[in-house]
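>>> Task: produce atomic coordinates for the following.
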Amino acid sequence: MLALPVIDLKNKVSAQEWQLRVDLAACYRLIALHGWDDLIYTHVSVRIPGTEHVLINAFGLRFDEITASNLVKIDMAGNIVDADCPFEFNPAGFTIHSAVHEVRHDDLCALHVHCNETIAVASLKEGLLPLSQYSMFALASMSYHDYEGLAVNDDEKLRLQQDLGNSNFMLLRNHGALTMGKTIGDAFMHMYDLIRACQIQIQVMSTGMEPILLEQSLIDGIKGQADIVHTGLTGGQKAWPAMLRRVYKDDPSFAL
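Predicted structure coming up:
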């Protein structure tokens, strides 16, 4: 078994970058704990404020191997910033994440997964339906992007940016899901809501019974409510420290 390179960047980067690294590594561990990972594929990225630099996972590492120090720092042109970095990154992930970071400067974090339920709902013509409270959170800020093959073509970036617009939730047709957040905790909470919404939709549809569809007026009004009590100051910001405690309890090595 090949051992991973041992890296310690804690005292070699700014305090701000280090905290982002710890939170991002925790997010990768949480994705693994929730079963949202896909071997070594999919990504979470975060822009370092005041820079054109993005942190992303090293290609080839399991999500439960991600640490604050082994995250890879890249610029918007796809160059690894640290010359002595022993890792590479996935170019397909860079296409998607660089595209959204280029146009969403107020949103630091982009989270992308390939969960079965999100792929299933993204593959339906109707997309996400207003069947549950979780779907309401997502539908209040939802967009779609058609499948164009593996995301390695720079020409796709503009279409992805246009489709995303100002939304915080996106279903990538026949592919998976993407969420945005002003913080890593916000992007994580958005994905939690979207995955739950997709899971519930698949379960409801599997009954073969006629569902109750919630009205558009409820969707229109729920975003303001959610900002206050769910993913806002009393919701997401409360949930994220609790999630950090869970990761520290499971395996504190993520913060190294």
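>>> Please make it C-alpha for all contacts and neighbour counts, starting now.
Will do.
>>> At which residues are the helices of the chain located?
Along the chain, the segments classed as helices by DSSP state H run 15-34, 91-103, 116-122, 133-139, 155-164, 184-206, 216-229, 236-250.
>>> Distance-wise, check the most centrally placed residue in the chain relative to Glu88.
By Cα atoms, centre = their mean, the chain has its centre lying nearest to Leu111, at 1.1 Å. For Leu111, the distance to Glu88 (Cα to Cα, to the nearest Å) stands at 19 Å.
>>> will you turn the helices of the chain into JSON lines that also has mean neighbour count and distance to His43?
Converted to JSON lines, these look like this (neighbours: other Cα atoms under 10 Å; distance: least, Cα to Cα, whole Å):
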{"stretch": "helix 15-34", "mean neighbour count": "21", "distance to His43": "8"}
{"stretch": "helix 91-103", "mean neighbour count": "20", "distance to His43": "6"}
{"stretch": "helix 116-122", "mean neighbour count": "22", "distance to His43": "15"}
{"stretch": "helix 133-139", "mean neighbour count": "24", "distance to His43": "20"}
{"stretch": "helix 155-164", "mean neighbour count": "16", "distance to His43": "16"}
{"stretch": "helix 184-206", "mean neighbour count": "21", "distance to His43": "12"}
{"stretch": "helix 216-229", "mean neighbour count": "14", "distance to His43": "25"}
{"stretch": "helix 236-250", "mean neighbour count": "16", "distance to His43": "18"}
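>>> here's the other one to compare against:
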Amino acid sequence: MSVIPTLPPLSVRDKVSDQEWRLRVDLAACYRLVEHMRWGDLIYTHMSARIPGTDEYLVNAFGLSFDEVTASNLVKVNLQGDILDDTPHQINPAGFTIHSAIHEVRDDAHCVIHLHTKETIAVASVKGGLQPYSQHSMFSLPSLSYHEYEGLAVNDEEKQRLQQDLGTTNHMLLVNHGGLTVGPTVGDAFMRFYDLQRACEIQVAMQSMNQPPTPVPQAIIDNIYNQASVVHSGSTGGQKAWPAMLRKAYRLDPSFAE
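Alright, predicted model coming up:
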């Protein structure tokens, strides 16, 4: 009879500040929600968050599925990927290359989400990329960039090109690779990825129909991002939607907050 491997029990609640603990809970919830949305890729892809007032970051432990991530087993690292806390876990150094590149130059990017969803890979990898076929796409297009594929992200020389390609944008499609969003909070980055993902899903569905899309007047395309800012009381729906998403994560499985 085979033995099911178990994770070592961890609890850091009494070892970190209240501010760091709240961030850990938000980021762990984000991992569980990504798993729930079926955006995950086994143990691969990553989401990171900067601990306020520091150059320290939280990221997932390498080897855990996203439904195993908890606030306590997130790993604290610096920009070099050095592990800073007492944990039995390691991180995926290749994965953190992308995150460290962005955190290094974008002080506003407190959270970075990078996922390998089939729809973002598909749209990133076709000529023309994302098109204004849906309202969701128009939320992403005003702040969208692209990064060409260079293989596995293990080369430090790629970091500078990634930084240059991202610039000041908040959404990125990585050709042959996936999607990426950044935000000042976990909720903002999550909602930006939601919009980008939904835009790509709709575009893939529309293009499979072999019918011409209904064009949207350019004036509407140009203005819809500003309209969304008014509706969401900010540049994304993060502040409005995230509390509901956090409640959903608790309903799904409250163990993420341990």
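>>> Let me see the TM-score of these two.
Superposed pair, TM-score by TM-score structural alignment, normalised by the length of the first structure: 0.97. Supporting alignment: 255 aligned residues with a Cα RMSD of 1.3 Å.
>>> coming back round to it: which residue in the second structure lines up with the residue nearest to the centre of the first structure?
Residue pairing (TM-score structural alignment): Leu111 of the first structure is matched to Ile113 of the second structure.
>>> now do Gly149 of the first structure
That one, Gly149 of the first structure, aligns with Gly151 by TM-score structural alignment.
>>> okay, now its match: neighbour count?
Number of residues near Gly151 of the second structure (other Cα atoms under 10 Å) recorded here: 10.
>>> Tell me the residue in the second structure aligned with Met205 of the first structure.
So Met205 of the first structure corresponds to Gln207, using TM-score structural alignment.
>>> picking that back up, make JSON lines from the helices of the first structure and add distance to Val46 of the first structure to it.
Below are the helices of the first structure laid out as JSON lines (distance: least, Cα to Cα, whole Å):
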{"stretch": "helix 15-34", "distance to Val46 of the first structure": "7"}
{"stretch": "helix 91-103", "distance to Val46 of the first structure": "8"}
{"stretch": "helix 116-122", "distance to Val46 of the first structure": "22"}
{"stretch": "helix 133-139", "distance to Val46 of the first structure": "21"}
{"stretch": "helix 155-164", "distance to Val46 of the first structure": "17"}
{"stretch": "helix 184-206", "distance to Val46 of the first structure": "7"}
{"stretch": "helix 216-229", "distance to Val46 of the first structure": "21"}
{"stretch": "helix 236-250", "distance to Val46 of the first structure": "16"}
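>>> how about these, which one is nearest Asp75 of the first structure?
helix 91-103 (8.7 Å; Cα to Cα).
>>> For that closest one, give me the average deviation versus the second structure.
Superposed on the second structure, helix 91-103 of the first structure shows a mean distance of 0.6 Å to its aligned residues (mean Cα distance after the TM-score superposition for the first structure).
>>> Now the residue opposite Glu56 of the second structure in the first structure once aligned: closest residue in space, sequence neighbours ignored.
Under the alignment (TM-score structural alignment), Glu56 of the second structure pairs with His53 in the first structure. Distances taken as Cα to Cα, 6 or more residues apart in numbering place Asp75 nearest to His53 of the first structure, at 4.5 Å, with adjacent residues excluded.
>>> which ones are touching the counterpart of the one you found in the second structure?
Counting by TM-score structural alignment, Asp75 of the first structure lines up with Asn78 in the second structure. Counting by Cα atoms under 8 Å, 6 or more residues apart in numbering, Asn78 of the second structure touches Asp55, Glu56, Tyr57, Leu84.
>>> For ChimeraX, write a command that selects the buried ones of the residues you listed.
The buried residues among those can be selected in ChimeraX (16 or more other Cα atoms under 10 Å) with this line:
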select :56,57
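>>> which among the contacts of Asn78 of the second structure gets closest to Ala28 of the second structure?
Tyr57 (13.2 Å).
>>> what number of residues lie near the nearest residue to that closest one once chain neighbours are set aside?
Counting by Cα to Cα, 6+ apart, Arg50 is the residue found nearest to Tyr57 of the second structure once chain neighbours are left out, at 4.3 Å. By the criterion of other Cα under 10 Å, Arg50 of the second structure has 26 neighbours.
>>> Is Arg50 of the second structure in contact with His110, as I believe?
Yes: counting by Cα atoms under 8 Å, Arg50 of the second structure does reach His110; the two are 5.0 Å apart.
>>> Identify the contacts common to these two.
Joint contacts of Arg50 of the second structure and His110 (Cα under 8 Å, 6+ apart) are His103.
>>> re earlier: does the match of Leu111 of the first structure touch Gly40 like I think?
No: using Cα under 8 Å, Ile113 of the second structure is not in contact with Gly40; the gap is 11.4 Å.
>>> what residues are up against the nearest residue to Thr236 of the second structure once chain neighbours are set aside?
Distances taken as Cα to Cα, 6+ apart place Asp188 nearest to Thr236 of the second structure, at 6.0 Å, with adjacent residues excluded. Neighbour list for Asp188 of the second structure: Val182, Thr236, Gly237, Gly238, Gln239, Trp242 [criterion: Cα under 8 Å, 6+ apart].
>>> Determine which residue in the first structure is aligned with Asp188 of the second structure, please.
Checking TM-score structural alignment: Asp188 of the second structure goes with Asp186.
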